[in-house]
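Engineer: For reference, the sequence and a predicted model appear below.
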Amino acid sequence: MTDQEQSLVSHLVELRSRLIKAVFTILILILIMFPFAGEIYTIIAQPVLSNLSQGTEMIATGVFSPFLTPFKMVIILAVIISMPVIIYQIWAFVAPGLYKSEKRIATPILISSIVLFYTGCAFAYFIVFPIIFVFLPGIAPEGVTYMPDINSYLDIVVRLFFAFGLAFEIPVAVIILIMLGVTTAEKLAKSRPYVIVGIFVVAMLLTPPDPSSQILLAIPMLVLFEFGIMMGQFLRKKSNKS
């Protein structure tokens, strides 16, 4: 076996080890949370439960939905909670191939990406969900009782959690592009009209078909894009001076 083949095998073995650690963390969290799956689902469902009309409640239309839906929620929550471990394992695998200067930049970016992801999820739960689930029952046609299915609610929650979590990563993506020299802050600023249109299209695709959630996703994305440009420009100038 050549040195190149040995190096490839060692990288694959390390990658497998990193993936196993990430998956093991997720499984441990699932085992811890599974006994409380019902209670966890009730907490996540509070934004819709608190806005249902008196005498109405959520429904389960599937035969196994009362069991499977809270269980799926636990799995998804375990993945979300495990994000720092998952990102660290990716970082630990990639880090040996980076220069010292790149490592100094990468560490705060990684920490920021984790914080921003959780900030996006929290923004979705505490700000967006209450607004959406006040709006939706109010537009139900006369004679229609708004009683959301628990599985459909889970689909929307997961979609919005990841939509807002990933949307809040925009500054990180912009800073990386600027620091790597792929683009410049000036070019991004000039392309602002196209970015605005793109952001509203993405918000429309990622959120439920109501204007409130689309606007609530688009506005933070625009603000974070501008913040990313400013920070990228600042860090680029700082690195050039040093």
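Structural biologist: Perfect, I can see it now.
Engineer: Going by C-alpha atoms from here, please, whenever you check contacts or count neighbours.
Structural biologist: Noted.
Engineer: The residue nearest the centre of the chain: which element?
Structural biologist: Nearest to the mean C-alpha position of the chain, counting by C-alpha atoms, centre = their mean, stands Gly165 at 2.6 Å. Using DSSP states H and E, Gly165 sits within helix 150-167.
Engineer: Mind giving me the packing neighbours of that helix?
Structural biologist: Contact partners of helix 150-167 among helices and strands, from 3 or more C-alpha pairs under 8 Å, 6 or more residues apart in numbering; DSSP states H and E: helix 65-81, helix 100-123, helix 192-206, helix 211-241.
Engineer: For it, list every residue counted as buried.
Structural biologist: The neighbour-count check on helix 150-167 (16 or more other C-alpha atoms under 10 Å) flags 150-151, 153-154, 157, 160-167 as buried.
Engineer: Enumerate every residue touching the residue nearest to Met33 when sequence neighbours are not counted.
Structural biologist: Nearest residue to Met33 in three dimensions, chain neighbours excluded: Val74, at 6.5 Å (C-alpha to C-alpha, 6 or more residues apart in numbering). Val74 makes contact with Ile30, Met33, Phe34, Ala37, Ile40 under the criterion C-alpha atoms under 8 Å, 6 or more residues apart in numbering.
Engineer: Next up, a structure to set beside the first:
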Amino acid sequence: MKLMTRQAADPEGRMPLMDHLRELRNRLIKALLALLAGTIIGWIFFSPVWDFLKEPFCALPQSKDLNGRCSLVVNGIFSSFFLRLKIAFILGLVISSPVWLFQLWAFVAPGLYRKERRWTYLFMGAAIPLFFVGTALAYVTVDKGLSIFLGFVPDDVAALISVDQYLGYVLAMLLVFGLTFELPLFVVILNMAGVLSSHRIRRSQRMIIFGIFVFSAVATPSADPFTMLALALPTVLLFEVAALLAFLNDRRRARRPDPYAGLSDDEAAPLNIEEIDAELEKGETRH
């Protein structure tokens, strides 16, 4: 009740610092509770998730031990416990992502303009599918990179791969592919914000493509040619799509009439009441 009175007294809807801190605390508690619940679910469903993660390794002939079973080793007494805890936490982070993303958005959104909110919807609506497409491609590619390096193992030698090494390799592949697929989206956002023009993108196109291949060679954990190409080629394709969208956006922006065209330096600009009302409406929507 007290918070509603303060917001009603302030026409811009601003909140005191302590109210902001209380809201942040409440939203952090909700996000952490959702993460805890997701981690518990991940702990319960550890076995099928672990079977899914180790499947690319088990598909390789080099993964079989003397008894013909897929074998990964643990180093240390607590390694198996921390493996289960790590996978449960990662799965909990994914399961609870709708909750903590909503809490983050609910805290930030009141301080954004309507146009900034539309950009955020566009970014999140494209970023999440792109990330999962990248991780799916990484999962398909994991066994190819492993087969190249494990192919050098002699036939009479058993490859003893630790669980920590394999899990670190798989997680690095998933994150690198998922985050790299977000890079073309930043090109589109910067173009929509007027920071990066399509002309500058076309002028630097060769250097950007070269940089994508260099980044793919450095960022991939295995750094083998197949994994590098599997990351670089789709990223280049996504960059070309982003460049096309930037070109279409600049073309659409250029068709808009300039209200200040033809005015001399000492001539007053035309007063547009509709634009002023729109700006006042945007100011009222700020937190």
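Structural biologist: Cool, the structure landed. Source: prediction; values computed, not measured.
Engineer: sorry, back to before: for my notes, please list the helices and strands packed on helix 150-167 of structure 1 in JSON lines and give distance to Ile178 of structure 1 for each entry.
Structural biologist: Below are these laid out as JSON lines (distance: least, C-alpha to C-alpha, whole Å):
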{"stretch": "helix 65-81", "distance to Ile178 of structure 1": "28"}
{"stretch": "helix 100-123", "distance to Ile178 of structure 1": "12"}
{"stretch": "helix 192-206", "distance to Ile178 of structure 1": "15"}
{"stretch": "helix 211-241", "distance to Ile178 of structure 1": "6"}
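Engineer: Which among those helices is found nearest to Gly143 of structure 1?
Structural biologist: With respect to Gly143 of structure 1, and counting by C-alpha to C-alpha, the nearest of these is helix 211-241 at 23.4 Å.
Engineer: so the closest one versus helix 100-123, what angle?
Structural biologist: Angle, helix 211-241 of structure 1 to helix 100-123, by axes from the mean of the first three to the mean of the last three C-alpha atoms, to 10 degrees: 160 degrees.
Engineer: buried ones in helix 211-241 of structure 1?
Structural biologist: 212-218, 220-222, 224-233, 235-236.
Engineer: next one: stretch 36-49 of structure 1
Structural biologist: Residues of stretch 36-49 of structure 1 classed as buried by neighbour count (16+ other C-alpha under 10 Å): Ala37, Gly38, Ile40, Tyr41, Ile44, Ala45, Pro47, Val48, Leu49.
Engineer: and the third one, what helix or strand is that in?
Structural biologist: Yep, that's Ile40 of structure 1 we're talking about. Using DSSP H and E, Ile40 of structure 1 sits in helix 37-44.
Engineer: Centre of the chain to the following helix or strand past that helix, how far?
Structural biologist: Going down the chain from helix 37-44 of structure 1, the next helix or strand is helix 46-49, by DSSP H and E. From the chain centre to the centre of helix 46-49 of structure 1 is a distance of 21 Å (C-alpha atoms, centre = their mean, to the nearest Å).
Engineer: same question, stretch 123-137 of structure 1
Structural biologist: 17 Å.
Engineer: Please apply the same query to stretch 169-180 of structure 2.
Structural biologist: 11 Å.
Engineer: now that stretch: which residue numbers in structure 1?
Structural biologist: Stretch 169-180 of structure 2 corresponds to residues 156-167 in structure 1, going by TM-score structural alignment.
Engineer: next one: stretch 80-94 of structure 2
Structural biologist: Going by TM-score structural alignment: stretch 80-94 of structure 2 matches residues 66-80.
Engineer: Report the mean deviation for the helix holding Ile40 of structure 1 after fitting onto structure 2.
Structural biologist: In the superposition with structure 2, the average deviation recorded for helix 37-44 of structure 1 is 1.9 Å (mean C-alpha distance after the TM-score superposition for structure 1).
Engineer: Report all helices and strands that that helix contacts.
Structural biologist: helix 65-81.
Engineer: hmm, back to that, the residue nearest to the centre of structure 1: what's it in contact with?
Structural biologist: Counting by C-alpha under 8 Å, 6+ apart, the residues that Gly165 of structure 1 touches are Leu116, Phe117, Tyr118, Thr119, Gly120, Cys121.
Engineer: Quick one: closest of the helices and strands packed on helix 150-167 of structure 1 to Lys21 of structure 1.
Structural biologist: helix 65-81 (12.8 Å).
Engineer: Only the buried residues of the closest one, if you could.
Structural biologist: 65, 69-80.
Engineer: That helix: what's the following helix or strand?
Structural biologist: Using DSSP H and E, the first helix or strand after helix 65-81 of structure 1 is helix 83-94.
Engineer: So which elements touch that following helix?
Structural biologist: By 3+ C-alpha pairs under 8 Å, 6+ apart, helix 83-94 of structure 1 packs against helix 3-33, helix 100-123.
Engineer: What residue in structure 2 is paired with Lys187 of structure 1?
Structural biologist: So Lys187 of structure 1 corresponds to Arg200, using TM-score structural alignment.
Engineer: and if you look at Ala218 of structure 1?
Structural biologist: Per TM-score structural alignment, Ala218 of structure 1 is aligned with Ala232.
Engineer: where does its match sit relative to Ala219 of structure 2, distance-wise?
Structural biologist: 11 Å (C-alpha to C-alpha, to the nearest Å).
Engineer: before we move on, what about Tyr166 of structure 2?
Structural biologist: On the measure of C-alpha to C-alpha, Tyr166 of structure 2 and Ala219 of structure 2 end up 17 Å apart.
Engineer: Helix, strand, or coil at Phe152 of structure 2?
Structural biologist: coil (DSSP: H, G, I helix; E, B strand; the rest coil).
Engineer: how about it, what's its match in structure 1?
Structural biologist: Checking with TM-score structural alignment, Phe152 of structure 2 has Ile139 as its match.
Engineer: Near that match, how many other residues are there?
Structural biologist: Ile139 of structure 1 has 10 neighbouring residues, counting by other C-alpha atoms under 10 Å.
Engineer: Contacts for stretch 75-86 of structure 1 next, please.
Structural biologist: Ala22, Thr25, Ile26, Leu27, Leu29, Ile30, Ile114, Val158.
Engineer: Need the residues you listed in a markdown table (columns: distance to Asn240 of structure 1).
Structural biologist: A markdown table is the format used below for the contacts of stretch 75-86 of structure 1 (distance: C-alpha to C-alpha, whole Å):
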| residue | distance to Asn240 of structure 1 |
| --- | --- |
| Ala22 | 37 |
| Thr25 | 40 |
| Ile26 | 41 |
| Leu27 | 44 |
| Leu29 | 44 |
| Ile30 | 46 |
| Ile114 | 27 |
| Val158 | 41 |
